[in-house]
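Peer 1: need a structure here:
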Amino acid sequence: MWKTISVAAWVIAGASGLAPAAFSQESGGEWQHASALTGTPKYRPDFSHFDYVNPDAPKGGELKYYATGTFDSLNPIPYGGSKAAGLSLVFETLMTPAEDEIDAQYGLLAEGFRVPEDLSFVTYRLNPEARFSDGEPVTAEDVVFSFERLKELNAMYANYYRHVVSAEVTGEREVTFSFDETGNRELPQIVGQLMVLPKHWFEDGRDVSASTLDKIVGSGPYEIAEVNPGSSITYRLRDDYWGRDLPVNVGRNNFGSVNFLYFADLDVAFEAFRAGTFDFWVETRAKRWATGYNFPAVKDGQVKREAVPNPLRKTGIMQALVPNNRRAPFDDERVREALIYAFDFETINKNQLSDAYSRNNSYWFGTDLASSGLPQGEELQILESVRDLVPPEVFNTASKLPVGGTEAESRANLQKAFQLLKEAGFERRGSQMVNAETGEPFSFEILLDNPSLQVVVLPYVENLRKLGIDASVRVVDTSQYQNRVNDFDYDMIWELWAQSLSPGNEQFNYWGSRSVDQPGSENYAGVSDPGVDALIGKIVFADDRDTLVAATKALDRVLLAHDFVIPLYYSKDYRIAYWNTIAHPGFPEYGLDFPAAWWSTEAK
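Peer 2: Below is the predicted model of the structure:
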C-alpha cells in the first residue's frame, strides 16, 4: 500500500492548482489541497469528481465478495493475528489517491496541509464536517492517538514512520508531524496515508492492544453491520456518512452493503463463484482462465470476463520464492544462486501456466526504474561511490537469469547449480546433498498460505530433488502463515513486493539492515548489507528525478547481484470475472477502483 515521495519535486499544488507555492519556514507554507510526487496534480481545488467514476451511479443493492482463510479481529492497530477483510471501508486516511495518476493524493479527512521549504514537518488540517459513525467529530486528538498507538503497537507502522518523531495538536483541527531529518521528500506524503481511529471508543474501557470482535466505529462510508467470526462479515453503507459529497467520493461507495464470505482456499471459492454465491472474482490461474470458464452462466452472459491492464504496471513488482537468509545455508550467496539455477521457469510457464507469464528480471519489473545492461552515466557514478560495498560484478556483468525450457538447458542449469553447491561446501552422497563437513542433509521447508501455488512449487521441488535437496511443502491457514512470517519463522516463502515509481523510506523496510530483525517488517529475505543500505539512503535523499531513477537502478542491480530471491513471474493482464449483478464505469488508468466506483445493477 505504501506510496512514497521522490525528490525535490514533491510538487505541491497551490490554491490555483497550477504551480508550486512559495514556503516560509515560520508559517509552514501555504495550505494545499493535493500533492503529486511527479509533475502537478491533475485535479484542481474546485474539481467535482474523479474523471473515471460515474457521478450518477445508483446507490443500493449488495456486493458479495470473497476472502480466504479466517479472521479473529476487527482491531486494525496491533500487529499479528488475522484481521477481517474490508476494514478499509470503515476507517479513513488523511489523504486518498487518485487511480488515474501515478502518485497524486487528495484530501479526505484532511481539507488541507502545508509544509516548510526544508520539509522538516507537515501540518494537516481536518475537515470540520468529519464525523465517526457514532456522531462524534474526528478531532486532532484522534489523529495523534492513531499515530502514537499504531507506531507503538504495530511493527510495520513503527518502521514506516520511524523518522516521524512526534504528532502534536497545534491548532483547532490541526496536527503537526515533526521529522528527525530535513530534506526527506517522502515523509510529508506518507503521513497523509495515516489511518485515523476513534480515541474515545478505544479509551472507553477497551484494550487498544488486543484483538476484538466488537464493532469498532470509524469515519468511513460503511459501518460494521454483522460479524460471523471467521466465516463472514457484512458492512452497511451509512446514510449519515459525512463525506458523501466530497469530490473524492462522488460516484463512489455505491453498494448498500458489502459482504465478505470466507472460504478455506481459492479452489473452494471458485466453485462458490461459479454457483453465484458471490459477485466478483480475480483469476490467478492462467490455465483456469483458459479452460475453466465454460460453465452455463458464462455462455449465457450472466458472468462477464475481462482482462485489463495490471494495476501493478505503474509501480513495478517483484514476485519471488524467498529464502530466509537469516538461516544457513541460505546465508551463502552460492547456495542462493544454485537455487535460482534449479528453477526452470520456461518449463513451468509452458506446462503449468499456459505460457501466460513473463519472468520477473527486476525488482521494478516493467518500469523505467529497472536496471538493464551495464551501468552508465549517473547510475555508474552512484555505484562508484559505494564500490567497496557492492559486488564487483555489477560494474562489468549484466544481470541475466538462467533460461530453461529444453532438456539440454535444464540439464546444464542443474549442472551449474551442482557446481555452486560444491563450492559452498556440499557434496552428493547417494541420493542426498549433504554438508561435506558435517554430513547434514540439505533439506528445507517451503511455507505457503495458498494450496494453488503448489502447481508451481511442486515442479521446483522435483528439480531440487534431482540435486539431492529435500524440499518439502507445507500449506497453512492465513493466520498461521502471517504469524510465522511476522516472526521470520520459515525457511522459504512465496511473497511479493509491489513497488513505487517514487521509492523512498519503504525500501529500508524491504531490504534495510535496521528491519532485518524487526518482527512484522517486510524484509522477508533477511537482507542486511551495507551497500544496500547506502543505496537506499541515496534514493531517499535524491535531489531530482534523474538522480532518483539512477539510484534506484543501482539498488536494483545490487539486489539482483546478491541473488537474495528466486524471481518468479508477472502477468501484464489482470483477469477478472463478475456476475451481471454488478457493473463498473470505465477503468482508471492505474487500477479498477473496486469496489468503490462499481455499483449494483439492482440498485435504483
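Peer 1: switch to C-alpha atoms for all contacts and neighbour counts from now on
Peer 2: Noted.
Peer 1: correct me, but Val308 touches Gly586?
Peer 2: No: assessed by Cα atoms under 8 Å, Val308 is found out of contact with Gly586, at 11.0 Å.
Peer 1: roughly how far is stretch 499-514 from the heart of the chain?
Peer 2: From the chain centre to the centre of stretch 499-514 is a distance of 12 Å (Cα atoms, centre = their mean, to the nearest Å).
Peer 1: Identify the residues contacting it?
Peer 2: Residues outside stretch 499-514 that contact it (Cα atoms under 8 Å, 6 or more residues apart in numbering): 2-6, 37, 102-103, 159-160, 186, 314-318, 363-364, 367, 369, 515, 521-530, 532-533, 536, 539-540, 548, 552.
Peer 1: To compare against the first, here's the next sequence to fold:
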Amino acid sequence: MKIFSALILLFAAAHAYAAHGLALGQPVRYPAGFKSFDYVNPEAPKGGTFTLPAAGGFDTFNPFTLKGSREAGMAMLTLDTLAEKGKDEPFAIYSLLAQDISPASDGLSVTFKINPKARFHNGDPVQAKDVAASFNILTRDKAAAPMYRFYWADVARVETPDARTVVFRFKKRNAELHMTLGELPVFSHKSYPEGLAAAPNTPPIGSGPYRFNKADSGRLSEFVRDKNYWAQNLPVRKGMYNFDTVRFKYYKDDTVRLEGIKGGQYDFMQENSARNWARAYPEELLAKRRLRKHEWRHSNTAGMQGFVMNLRRAPFNDIRVRQALVESFDFENTNARLFYGLYRRSNSFFTHSEMAASGKPSGMEAAMLERVRRHLPAAVFAQNAPEPPKTDPVHGIRPNLRKARALLEQVGYRYRNGVLVNPQGRPLVVEFLSPSKTYERVTAKWRNDLAKIGVRMNVRMADPSVYRKRVGSFDFDMTVVVYANSQSPGNEQFDYFSCASAKAEGSHNWAGVCDPAVEALLKHFESFETRTELVAASRALDRVLRHQYIVVPNWYTDRYRVVYRNTLGIPARQPKYYTPAEWALSAGWVKR
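Peer 2: Sure thing, here's the model as predicted:
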C-alpha cells in the first residue's frame, strides 16, 4: 500500500506544479518571496475610521442569497478568498488562504494547499472541508445567487484528500477555471448547516481582516479590524486594511448623498454624475470639511454601460425596433448639456481596451467567426464593427430620427394621429425603468425626440429594492445596466450572454441573449491558451453582440472622480486596474 501511495504522489508531482501565484497567458509580475504589492504602503499606520456612502439599504447580512437587499461590506471585509488578485496585471492571483496553488498539466484539476496559520473569527482553523462547503453551497444551494453556478459551472466535484488539501476536478479543460476558483469566498462549514434558505439573515463565519460589529435598521453597518488577523503580515496583505473601523452609511436619495459628503459624514466618495462634479461641490465648502476633489486615471476596461432592451418581450425581439431606438438617442447633445462634455461614448462591450472589435474581422478573429458563419448575418463580415450613431452638428438629431422611423415602418408601424401603431392598432410604448432621478434628466430629451416620430416613452422610477427585484426577474422593457468586464474576460460572459443565463432569474443576462453564434463563441472563453487567442475571442463576441443592437450605448470616462478627506493617506503609486472605493478602503490609512 505504501509503494502504491508513493507512486500516486510521484505521478501527481509529475503532472502538476505548486506556485505562489499564477497569471493568465503571461508570467506573474511579483516573484516568490515578494514583500508587498507596489501599489500599497507597507509601512502604513493602523487606526482611525473610514466611512463610505452606500446606496439604498439592506435587509440581510447574508451576502450570497438571491432574495433581499444585501449589506455592502460583509463579503468584502469579513471573508478571505483562496487567493488575492493582483491589480497590476490583466489577471493574476497570489496565495492568500491557499499557501500554494497547483494546476494540473492536463488542465483538468487544480489543487489548493491551505495555509496552516489561517483561522476563522471563531478560532477554528480554515480547512479543506470549509472550502468544499463554501463551494457546494454557492453552486448548489437553490437560494444562492445564480452567478456562482455560471461562474464555476465546469467544476465536476470537489475532493478533500486531507485536512489542508482541496482538489477541484473539472468536467473539461477551462482556460481560467483554476484561477477563478482562487476568487472563491471561503466561510466556515458551520455557517449554514441547513442551507442558505434556513439562514436568510445570518452573516457567514469568515477569516477576513474585519469582523462585523453592528448595524442600525438598514441605515448603517459597521466593521472593526481584527487586530489578530492571521494574514496581516502576508505579502498580499502587508500595508492593507489599515482602518480600525469601517462604516457604510446608506442613503435612499442622491440628494441625501450629496448633502452627506458636504456635511462631512463621509471620508471618501466616488462621484459618477458629471453635473454634480461640475456644480455640486463648492471648493470653499469642501475645504471647511477638510475635503478635496481629485481625478484618478485608470487603465480599466470600461465594459459597456447602456440602456439594455429586454429581447424576451415584443417588440424588442425585432432587431429593427432595437436599432431604431439606438439611432434615436442624441448622445452629443446630452453630453454637452447635461454632462459638461466630460464623457466619451461607449462603443463596445470592452470599451477602452484592446478587446474592442474594430473595422472588418481579420486574422484569428475572422477564423473564429467563419466557424459560425451560418448563424450570422452577412453584415458581420462585410461591414465594419457597428459604432454608435453620431448627431449631425448642423441638422441635429433629425437625420437619425428619420432612419429610426424608416426602420419602424419596415416592422409594420404606421403613423396615425401623432403616434406609431402596429397593424393591430396598438401604439408603440416603451417603459424605461429608472433606478434614480439622474436618468429622468438623461431621458427627457430622448422622450421628446421619440415623440416626434410617434413613439411614447414612459419613465418609471423605482426605489432600490423594487428596482433590484424587477431587474432580477427581468420585469422591464428597458433599463440602464453596466456590463462590467475585466482585463481578462472569461466565465462571466456566460452569465451575461448564454441561453442558460437568459432563463435564470437573477442572472446578468438582462437582454435575454440566446443565440447559436454567441453560444459557440462563448466556448472560446473556456479553452484559450494565449492572451492573443483571448483577445481575438473577445473581439469576435463583441462584434456579434454589437450587430444585435441589444443596448443603446451610454458613456464612459478614463478617470475616476473622487472626493476624500485630507487626512486620508493614499499610496504614492496607483495600480493599473482598480475601483476607487475598494482601493482606498484596502490600501488607504489615516494620516497621523
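Peer 1: List the TM-score for the superposed pair.
Peer 2: Comparison of the two superposed chains (TM-score structural alignment, normalised by the length of the second structure) gives a TM-score of 0.93, and 574 aligned residues with a Cα RMSD of 1.8 Å.
Peer 1: before we move on, back to that, now, which of the contacts of stretch 499-514 of the first structure lie within helices?
Peer 2: Judged by DSSP state H, those include 159-160, 186, 530, 532-533, 536, 539-540, 548, 552 as members of helices.
Peer 1: Buried residues, stretch 164-179 of the first structure. List them.
Peer 2: 164, 166-169, 173-179 (16 or more other Cα atoms under 10 Å).
Peer 1: Over to stretch 478-486 of the second structure?
Peer 2: So stretch 478-486 of the second structure, judged by 16+ other Cα under 10 Å, has buried residues 478-481, 483, 485-486.
Peer 1: Narrow the contacts of stretch 499-514 of the first structure to just the buried residues.
Peer 2: With burial judged by 16+ other Cα under 10 Å, the buried subset of the contacts of stretch 499-514 of the first structure is 3-6, 37, 102-103, 159-160, 186, 314-318, 363-364, 367, 369, 515, 521-529, 532-533, 536, 539-540, 548, 552.
Peer 1: which one in the second structure is aligned with Phe508 of the first structure?
Peer 2: Structural correspondence for Phe508 of the first structure with respect to the second structure (TM-score structural alignment): Phe494.
Peer 1: what does Ile102 of the first structure give?
Peer 2: In the second structure, the residue paired with Ile102 of the first structure according to TM-score structural alignment is Pro90.
Peer 1: again with Val217 of the first structure
Peer 2: Checking TM-score structural alignment: Val217 of the first structure goes with Ile205.
Peer 1: Then that match would be within a strand, right?
Peer 2: No: looking at Ile205 of the second structure with DSSP: H, G, I helix; E, B strand; the rest coil, it is coil, so not inside a strand.
Peer 1: Pick out the residue closest to the middle of the second structure.
Peer 2: The residue lying closest to the centre of the second structure (Cα atoms, centre = their mean) is Ala484, at 4.2 Å.
Peer 1: how about it, what's its partner in the first structure?
Peer 2: Ala484 of the second structure maps onto Ala498 in the first structure, by TM-score structural alignment.
Peer 1: ok, for Ser209 of the first structure, nearest residue in space, not its chain neighbours?
Peer 2: Pro78 (5.6 Å; Cα to Cα, 6 or more residues apart in numbering).
Peer 1: On the three-state scheme, that neighbour is what?
Peer 2: Applying three-state DSSP: Pro78 of the first structure is coil.
Peer 1: Return the distance of the equivalent of it over in the second structure relative to Thr438 of the second structure.
Peer 2: Aligned counterpart of Pro78 of the first structure in the second structure: Thr65 (TM-score structural alignment). Remark: distance between Thr65 of the second structure and Thr438 of the second structure (Cα to Cα, to the nearest Å) = 29 Å.
Peer 1: Looking at these two, which is more packed in?
Peer 2: The residue with more neighbours, out of Thr65 of the second structure and Thr438, is Thr65; 22 against 12, by other Cα atoms under 10 Å.
Peer 1: quick one, what contacts the aligned partner of Gly531 of the first structure in the second structure?
Peer 2: Gly531 of the first structure maps onto Ala517 in the second structure, with residues paired by TM-score structural alignment. With contact set as Cα under 8 Å, 6+ apart, Ala517 of the second structure has these partners: 372, 375-376, 544.
Peer 1: do the same with Gly56 of the second structure
Peer 2: So Gly56 of the second structure contacts 250-253, 463-465 (Cα under 8 Å, 6+ apart).
Peer 1: what's stretch 478-496 of the first structure in contact with?
Peer 2: Contacts for stretch 478-496 of the first structure (Cα under 8 Å, 6+ apart): 68-71, 80-82, 317-324, 327, 444-449, 519-521, 524.
Peer 1: Name only those of those that count as buried.
Peer 2: Restricting these to buried positions leaves 68-71, 80-82, 317-324, 444, 446-449, 519-521, 524, with burial counted as 16+ other Cα under 10 Å.
Peer 1: What span of the second structure is stretch 44-63 of the first structure aligned with?
Peer 2: Counting by TM-score structural alignment, stretch 44-63 of the first structure sits on residues 31-50 of the second structure.
Peer 1: Touching that stretch from outside, list them.
Peer 2: Taking Cα under 8 Å, 6+ apart as the rule, stretch 31-50 of the second structure contacts 20-21, 30, 86, 234-240, 242-247, 266-268, 571-575, 585, 587-591.
Peer 1: Buried only: go through these for me.
Peer 2: Among the contacts of stretch 31-50 of the second structure, those classed as buried by 16+ other Cα under 10 Å are 20-21, 30, 86, 235-240, 242-247, 266-268, 571, 574-575, 585, 587-590.
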